[in-house]
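Asks: turn this into a structure:
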Amino acid sequence: MAKAHDITGVAAPLPINNLDTDQIMPKQFLLGIDKTGLARGLLYDLRFDSEGRARDRFVLNQDAYRDAKILIGGANFGCGSSREHAVWGLQQAGFEAVIAPSYGEIFYFNAANNRLLLVVLPPDQIEALVREIEHGENKPLTIDVDGQVVHSPSGQRYAFDLPARQKQMLVEGLDMIGMTLRDADAIDAFEQRHWAANPWSRIDLPAQRARMAQREAQER
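Replies: So this is what the prediction gives:
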């Protein structure tokens, strides 16, 4: 996976408090059995009217923000149900980060596990960022992941905290599996100790499969 030492791009203002995952990814887009095609459903009921026509005044339908990589949200962003599709939809639509005063807890950890950066800034700083970008001047904003600083288009700097695990995943280009495999030796050592102390708990999968195959052959 790509390493993310910094994220630079146009930021779109969407300062709606309590924007829940049902709004971020409506239920009608959860019918697939894989992760594909979710960009179309992102914020669908806000982007389109009941006839499927684009709402011209909605921020992501405006030319200045169509290619935005960063979303500036309101408080309690991503509250509601635990659907991971909300994170996948944001990523498939090109978003690499969200900046907001606070997040729904499950959404926050879903985002961290999928390498979608969530930045927490105080409400007054969020308001200042929104004022800078809401006029659609298309000026980029930069999030320095290493330094944990947001650089606004006008040059303002806003520091933020980032859990060490999430930062490592972003900077080193690791997903959850990659993070786990970093501890492969320790996991293997634990398994060996456990099986040595509890040999009865170890399952010989090849032997078990062979016994099952033999049993099925006998029953035919």
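Asks: going by C-alpha atoms from here, please, whenever you check contacts or count neighbours.
Replies: Noted.
Asks: for residue 166, what are its contacts?
Replies: 112, 113, 115 (CA atoms under 8 Å, 6 or more residues apart in numbering).
Asks: to compare against the first, here's the next sequence to fold:
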Amino acid sequence: MDPITNITGKVVALPLENIDTDQIIPAKWLKVTDKSGLGDGLFETWRYNADGSPNPDFVLNKPEAQGASILVAGKNFGSGSSREHAPWSLQAYGFKAVIAPAFADIFRGNSLKIGLLPVIVDEETFHQLVSLCEEDPTTEVSIDLAQQSLSLPGGQQVSFPIDGFSKHCLLNGVDQLGFIMQQESDIVAYEARNPVLINTQA
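Replies: Predicted coordinates:
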């Protein structure tokens, strides 16, 4: 996982509430074991017509949305099942962050584990971002993870929450296993100091 410090990119808005994981990535894609290609399944039932042709009315298929790396979505994004394929597909498509007023807890946790940054903003900021995207499809924003700050066009800055452990892992480009491995010397030293306790528990 690459470290995340700052993310600057074009924004695309899908301002629907309660977008669930089945809408993000249909169940038929759960059979794959390789993350590559999952971007093709992102919002599949919305992106494509019954004959497989792109739906020109869906926002991601519009020419002005091409190259967007930050998704703005309505509250309770990622509800439904706990499938990890949902954040995988968003990341595979090219999104680096999702901005929403609220996320489903499991989806948010799965996203943080793979380096897809979920940014929680207030309703006013959400509606402002949607309006900006409607007025100018080339709208870009910047996210500073260290400062936990979202910068909008014009210089307005909005703070967002993130727990300290997830922030540390993202800034340093390590997953949970990587974090534990970083503590190897401390773990070895603890075991050396407590051999009886370690053997008893084993």
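Asks: which one of the contacts of residue 166 of structure 1 is nearest residue 194 of structure 1?
Replies: residue 113 (28.3 Å; CA to CA).
Asks: residue 24 of structure 2 -> structure 1?
Replies: In structure 1, residue 24 of structure 2 lines up with residue 24, judged by TM-score structural alignment.
Asks: right, and that match touches residue 42 too?
Replies: Yes: with contact defined as CA atoms under 8 Å, residue 24 of structure 1 counts as touching residue 42 (5.5 Å).
Asks: who touches both of those two?
Replies: Counting by CA under 8 Å, 6+ apart, the contacts common to residue 24 of structure 1 and residue 42 are residue 86.
Asks: which stretches in structure 1 count as strands?
Replies: 6-9, 11-14, 70-73, 97-100, 117-120, 141-144, 149-151, 157-159 (DSSP state E).
Asks: what about the third one, how far off from structure 2?
Replies: Taking mean CA distance after the TM-score superposition for structure 1, the mean distance separating strand 70-73 of structure 1 from the aligned residues in structure 2 is 0.5 Å.
Asks: I'd like the contacts of residue 166 of structure 1 as a markdown table, with distance to residue 156 of structure 1 and neighbour count appended.
Replies: Shown next, in a markdown table, are those (distance: CA to CA, whole Å; neighbours: other CA atoms under 10 Å):
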| residue | distance to residue 156 of structure 1 | neighbour count |
| --- | --- | --- |
| 112 | 26 | 21 |
| 113 | 29 | 18 |
| 115 | 25 | 24 |
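Asks: returning to what we had before: so can I have JSON lines of the strands of structure 1 showing mean neighbour count?
Replies: JSON lines is the format used below for the strands of structure 1 (neighbours: other CA atoms under 10 Å):
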{"stretch": "strand 6-9", "mean neighbour count": "17"}
{"stretch": "strand 11-14", "mean neighbour count": "26"}
{"stretch": "strand 70-73", "mean neighbour count": "24"}
{"stretch": "strand 97-100", "mean neighbour count": "24"}
{"stretch": "strand 117-120", "mean neighbour count": "22"}
{"stretch": "strand 141-144", "mean neighbour count": "21"}
{"stretch": "strand 149-151", "mean neighbour count": "20"}
{"stretch": "strand 157-159", "mean neighbour count": "15"}
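Asks: what's the closest of the ones you listed to residue 187 of structure 1?
Replies: Smallest distance to residue 187 of structure 1 across the strands of structure 1 (CA to CA): 27.9 Å, for strand 117-120.
Asks: just give me the mean distance for the closest one relative to structure 2.
Replies: In the superposition against structure 2, strand 117-120 of structure 1 averages 0.6 Å from its aligned positions (mean CA distance after the TM-score superposition for structure 1).
Asks: so what does that strand touch, helix or strand wise?
Replies: Strand 117-120 of structure 1 sits against strand 97-100, helix 105-113, with contacts defined as 3 or more CA pairs under 8 Å, 6 or more residues apart in numbering; DSSP states H and E.
Asks: let's see that with 7 Å instead.
Replies: Judged by 3 or more CA pairs under 7 Å, 6 or more residues apart in numbering; DSSP states H and E, the packing partners of strand 117-120 of structure 1 are strand 97-100.
Asks: identify the residues contacting whichever helix in structure 2 runs longest?
Replies: With residue count as the measure and DSSP state H as the assignment, structure 2 has helix 123-135 as its longest helix. Helix 123-135 of structure 2 is contacted from outside by 11, 12, 13, 100, 101, 139, using CA atoms under 7 Å, 6 or more residues apart in numbering.
Asks: please repeat the previous calculation with a cut-off of 10 Å.
Replies: Helix 123-135 of structure 2 is contacted from outside by 10-15, 65, 72-75, 99-102, 120-121, 136-141, 152-153, 157-158, using CA atoms under 10 Å, 6 or more residues apart in numbering.
Asks: between that helix and strand 140-144, how many degrees?
Replies: Per axes from the mean of the first three to the mean of the last three CA atoms, to 10 degrees, the angle that helix 123-135 of structure 2 makes with strand 140-144 is 140 degrees.
Asks: give the contact list for the spatially most central residue of structure 2.
Replies: Centroid check for structure 2 by CA atoms, centre = their mean gives residue 116 as the closest residue, at 3.2 Å. Contacts for residue 116 of structure 2 (CA under 10 Å, 6+ apart) come out as 4, 70, 87-88, 90-91, 95-98, 108-110, 170.
Asks: 8 Å instead, please
Replies: So residue 116 of structure 2 contacts 87, 91, 95, 96, 97, 98 (CA under 8 Å, 6+ apart).
Asks: how near is it to residue 85 of structure 2?
Replies: Distance of residue 116 of structure 2 to residue 85 of structure 2, given as CA to CA, to the nearest Å: 12 Å.
Asks: thank you kindly, that will do.
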